[in-house]
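>>> Have a look at this prediction, sequence included:
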Amino acid sequence: MQGKKVSESFTTFTQIVMPNDTNSMNNLMGGNLLRWMDIACGICGGKHANRLVVTAAVDNVSFSRPIKIGDVVTINAQVTRVFNTSMEIFVDVYKENYRQREKVKCNEAYYTFVALDDDGRPVECCELIPETDEEKHRYERALRRRELRLILAGRMKPEDAKELKEIFLGEMK
């Protein structure tokens, strides 16, 4: 199976925050932002896999800056690594206020998606070809993030996490 470049599935999703998207403080509700992030990642993953993908996990999301009514939200999603049937996707979120003419980063997260065949079973994805230094850096670190996710989900024993052991125990040898 031939690999794809990160740029081939890079996805930008843009939305304006409307009154029905906000809470009583006129801030975008966190659940709506998570939904938009999930949609952007799903489109990105689908473009990479050339098939239906579903959300398997979402890493920690901190709401660092409020997004207000009328702000334009731009969400960028890119595949960072492929693991057989699953892929890790990095997403970052920016808000833009037209009056203040500033674009500010306000969130980021890693999502995990699984590619499915026509019967809804996990299916192998094509490899990822990172090109830029940033893409290569995220690609290299993705295995550590995956091991941590699997440990926290109870699907891997800490002693089996080779990459994490190297980080934490490597200097002790």
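Done, it's in.
>>> use CA for all of it now, contacts and neighbours both
Fine.
>>> can you pull out the helices in this structure?
For the chain, helices defined by DSSP state H occupy the ranges 30-49, 133-152, 162-169.
>>> these two touch, right, residue 15 and residue 74?
Yes - counting by C-alpha atoms under 8 Å, residue 74 is a contact partner of residue 15 at 6.7 Å.
>>> coming back round to it: for the helices of the chain, which one ends up most surrounded?
helix 30-49 (a mean of 21; mean count of other C-alpha atoms under 10 Å).
>>> Can you work out which other helices and strands pack against it?
Counting contacts by 3 or more C-alpha pairs under 8 Å, 6 or more residues apart in numbering; DSSP states H and E, helix 30-49 packs against strand 11-16, strand 53-58, strand 72-83, strand 86-97, strand 102-115.
>>> If we use 7 Å, what do you get?
Helix 30-49 is packed against strand 11-16, strand 53-58, strand 72-83, strand 86-97, with contacts defined by 3 or more C-alpha pairs under 7 Å, 6 or more residues apart in numbering; DSSP states H and E.
>>> Quick check: which of these is buried the most?
Taking mean count of other C-alpha under 10 Å, strand 72-83 is the most buried of the helices and strands packed on helix 30-49, at a mean of 24.
>>> adding another structure so you can compare the two:
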Amino acid sequence: MKKPCAASRTVKTNRIFPIDTNSHGTMFGGKLLSYMDEIASISASRHSRANVVTASMDSVDFLTPIRLDEAVTLESYVTWVGTSSMEVFVKVIAEDLSTGKRRLANTAFLTFVAFDNDGQKQAVPGVLPESEEERMLHKTAEERASRRVERRKQSKLLADAVSMETPS
């Protein structure tokens, strides 16, 4: 049985404080990536109702900086599934709290794999896109999944060629 994308939709908003920023007064990229992984994992768990692990994070595009004292809202939902894997779309919206002006600051696709309590991969339900955005992302998902498979092969080849020794 398929589940609507909306069943996995998750939204989180945070204010950006000095501890969240770099020397340019903008949000640390690593902090944002952590937020993105966290929210996407909730969407994947809501969809699968299983234990999930992050398998990959696709091209994370930092479109505009997120500044000190702004709010950052992350929204995520499952857009496509394989057998045990789920593609989760995350969009990040920055908001100037003094003016209310909002802008798209970041987007990414993360892939999660579902596991049962014995640590075995678990099949997940299909996804039912309903909105125009959900249908567009679902329609283009198989191409992204194919690119991920190829990128993973290339990563394994690179891993085999890279030295594990630390220079002295």
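Arrived safely. Being a predicted model, the structure only gives us computed values, none of them experimental.
>>> before we move on, back to that, format the helices and strands packed on helix 30-49 of the first structure as a markdown table; extra columns: distance to residue 145 of the first structure.
What follows is those, written out as a markdown table (distance: least, C-alpha to C-alpha, whole Å):
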| stretch | distance to residue 145 of the first structure |
| --- | --- |
| strand 11-16 | 22 |
| strand 53-58 | 12 |
| strand 72-83 | 11 |
| strand 86-97 | 9 |
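>>> and stretch 99-116 of the second structure, how far out from the chain's middle?
Centroid separation between stretch 99-116 of the second structure and its chain, computed with C-alpha atoms, centre = their mean, to the nearest Å, is 5 Å.
>>> neighbouring contacts of it?
Identification of contacts with stretch 99-116 of the second structure by C-alpha atoms under 7 Å, 6 or more residues apart in numbering yields 44, 48, 50-66, 84-96, 121-122.
>>> for the second structure, which residue is closest to the average position?
residue 110 (3.7 Å; C-alpha atoms, centre = their mean).
>>> counterpart of that one in the first structure?
Using TM-score structural alignment, the partner of residue 110 of the second structure in the first structure is residue 111.
>>> Its match - nearest residue in space that isn't next to it in sequence?
Spatial nearest neighbour of residue 111 of the first structure, excluding adjacent residues (C-alpha to C-alpha, 6 or more residues apart in numbering): residue 58 at 4.5 Å.
>>> Tell me who's in contact with that neighbour.
Taking C-alpha under 7 Å, 6+ apart, we find residue 58 of the first structure in contact with 110, 111, 112.
>>> cool, residue 61 of the second structure as well?
Applying C-alpha under 7 Å, 6+ apart, the residues contacting residue 61 of the second structure are 106, 107, 108.
>>> Dump the residues you listed to JSON lines, plus neighbour count and distance to residue 140 of the second structure.
Below are the contacts of residue 61 of the second structure laid out as JSON lines (neighbours: other C-alpha atoms under 10 Å; distance: C-alpha to C-alpha, whole Å):
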{"residue": "106", "neighbour count": "20", "distance to residue 140 of the second structure": "19"}
{"residue": "107", "neighbour count": "20", "distance to residue 140 of the second structure": "15"}
{"residue": "108", "neighbour count": "20", "distance to residue 140 of the second structure": "14"}
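>>> conserved subset of those in the first structure?
Contacts conserved in the first structure for those, using both residues aligned by TM-score structural alignment, their matches' C-alpha atoms under 7 Å: residue 106.
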